[in-house]
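**Student:** Sequence first, predicted coordinates after that:
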Amino acid sequence: MPRVVVAVMPKPEILDPQGKAVLGALPRLGFSGVTDVRQGKRFELDVEGEVTDEVLARVHEMAETLLSNPVIENFTVSVEEPVR
């Protein structure tokens, strides 16, 4: 069964307090070399049949309507091969 992934991230101009909290915690936990962290959401949608342009358009509509807030978030839609 094919999987379509919607990755949702805050727009660059939007403050990301969760990302800043993670960025602050990393050095305290002994991790160095990270200069910025942005936290987002990932939705994995298993779809029936082939992933056609129509299916991707429908997922794009889902992302705009329910999965993201287009005012403050950007999203990408991609297709992953199922793990066997």
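**Tutor:** Thanks, I have it.
**Student:** Going by C-alpha atoms from here, please, whenever you check contacts or count neighbours.
**Tutor:** OK.
**Student:** first to last residue in stretch 46-60, what's the distance?
**Tutor:** 14 Å (CA to CA, to the nearest Å).
**Student:** Stretch 60-70 now?
**Tutor:** Termini of stretch 60-70 sit 12 Å apart (CA to CA).
**Student:** Distance from the chain centre to it, please.
**Tutor:** Taking CA atoms, centre = their mean, to the nearest Å, the mean C-alpha location of stretch 60-70 is offset from the chain mean by 11 Å.
**Student:** same deal with stretch 29-40?
**Tutor:** Distance, centroid of stretch 29-40 to centroid of chain: 17 Å (CA atoms, centre = their mean).
**Student:** Could you do stretch 76-84 as well?
**Tutor:** The mean C-alpha position of stretch 76-84 is separated from the chain mean by 13 Å, CA atoms, centre = their mean.
**Student:** Second structure follows, compare the two:
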Amino acid sequence: MRYLARVSVVPKKAILDPQGKAVQASLHSLGYDEVRDVRLGKLILVRLEAQSPDSARERVDEMCRRLLANEVIEDYEFELEEDGTCGGG
């Protein structure tokens, strides 16, 4: 079975995020004063094959811990769904 994982990686709250602060300041200057915090991160799409959803979740979690996120300074989470795309592009 093919799966698509959408991995979101952002700086931990205790870590200074200068890019997020710059975006927040720009939003405020544009009149979006209700914005209280902005954290800039990355979205990683991973397509993989696995025998089951549980197996796919285990593999994606391992990928995150070993490579995709630096757990010292970043938090990650992911969503997993069956990949209905054709061709594997």
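**Tutor:** Alright, I've got the coordinates. Computed from a predicted structure; not experimentally measured.
**Student:** and residue 80 of the second structure, what is it in contact with?
**Tutor:** If a contact means CA atoms under 8 Å, 6 or more residues apart in numbering, then residue 80 of the second structure has 3-6, 53, 57 as its contacts.
**Student:** which SSE is it in?
**Tutor:** strand 74-82 (DSSP states H and E).
**Student:** Could you pull out the buried residues of the longest helix seen in the first structure?
**Tutor:** Secondary structure of the first structure per DSSP state H: the longest helix is helix 17-28. Neighbour-count burial for helix 17-28 of the first structure, counted by 16 or more other CA atoms under 10 Å, picks out residue 23.
**Student:** cool, and stretch 39-53 of the second structure?
**Tutor:** Buried residues in stretch 39-53 of the second structure (16+ other CA under 10 Å): 39, 41, 47-48, 53.
**Student:** Which of those fall in helices?
**Tutor:** Going by DSSP H, the helices hold residue 53 from the buried residues of stretch 39-53 of the second structure.
**Student:** from the buried residues of stretch 39-53 of the second structure, which two are the most distant?
**Tutor:** 39 and 53 (29.5 Å; CA to CA).
**Student:** mapping the contacts of residue 80 of the second structure onto the first structure, which are still in contact?
**Tutor:** Retained in the first structure: 3-6, out of these (criterion both residues aligned by TM-score structural alignment, their matches' CA atoms under 8 Å).
**Student:** that older thread, can you state the mean residue-to-residue distance of the longest helix of the first structure versus the second structure?
**Tutor:** Following the fit onto the second structure, the mean deviation recorded for helix 17-28 of the first structure is 0.7 Å by mean CA distance after the TM-score superposition for the first structure.
**Student:** Number of residues surrounding residue 78 of the first structure?
**Tutor:** 12 (other CA atoms under 10 Å).
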